[in-house]
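Enquirer: 3D model of this:
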Amino acid sequence: MGILGWIVLGLIAGAIAKAVMPGRDPGGIIVTILIGIVGAILGGFIGSAVFGTGLGNFFDLSTWLLAILGSVVLLGIYRLVTGRRARA
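Expert: All right, here's what the predicted structure looks like:
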């Protein structure tokens, strides 16, 4: 998958992660897109390390599930880190 595929996959995965975890985030749409892209890459690495499958075909269900899972995990970590910083 090319760089444009990663960006599109990350954009959609970030939007789905935001829908799964609604609430206020310190960042805007750009931060959500970046979290989605990095989360998709993170999900691919975790998937290849744990399950032996990574992000391959754009239309494969496992690719989407790993990208969304990575984005949700990264969004949760982001909220924990920025939430503590905002309270301090």
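Enquirer: switch to C-alpha atoms for all contacts and neighbour counts from now on
Expert: Will do.
Enquirer: now do the helices in the protein.
Expert: Using DSSP state H, the helices of the chain run over residues 3-20, 29-50, 61-87.
Enquirer: one more, for comparison:
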Amino acid sequence: MGIIGTILIGLIVGFVARLLHPGKDGLGVIMTSLLGIAGSLVATYGGQALGIYHAGEGAGFLGAVIGAVVILFVVTRLKK
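Expert: Presented below is the predicted three-dimensional model:
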């Protein structure tokens, strides 16, 4: 999957992460999308670099969701 595909998946991942992260975080749609893209990029290329999974595997989507939730958690804690 190329960078454009990763970004598109990141948009979806951002909204999934928002649903999984409990509580009100006060972030808008654009910030949620950017956090999803960041989580997707970090998880996709980080997971592939570490050899956890290969391009196109379903684990990449799961890793992107986990990465986005972690980034969302960190951002909301730093915002407080």
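Enquirer: picking that back up, make TSV from the helices of the first structure and add mean neighbour count to it.
Expert: As requested, the helices of the first structure are arranged in TSV below (neighbours: other Cα atoms under 10 Å):
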stretch	mean neighbour count
helix 3-20	19
helix 29-50	20
helix 61-87	18
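Enquirer: OK, contacts around the spatially most central residue of the first structure?
Expert: Computing the C-alpha centroid of the first structure and ranking residues by Cα atoms, centre = their mean puts S71 first, at 1.9 Å. Residues near S71 of the first structure by Cα atoms under 8 Å, 6 or more residues apart in numbering: A13, G14, A17, I35, G36, I37, V38, G39, A40, L42, G43.
Enquirer: out of those residues, which one sits closest to I3 of the first structure?
Expert: I37 (10.3 Å; Cα to Cα).
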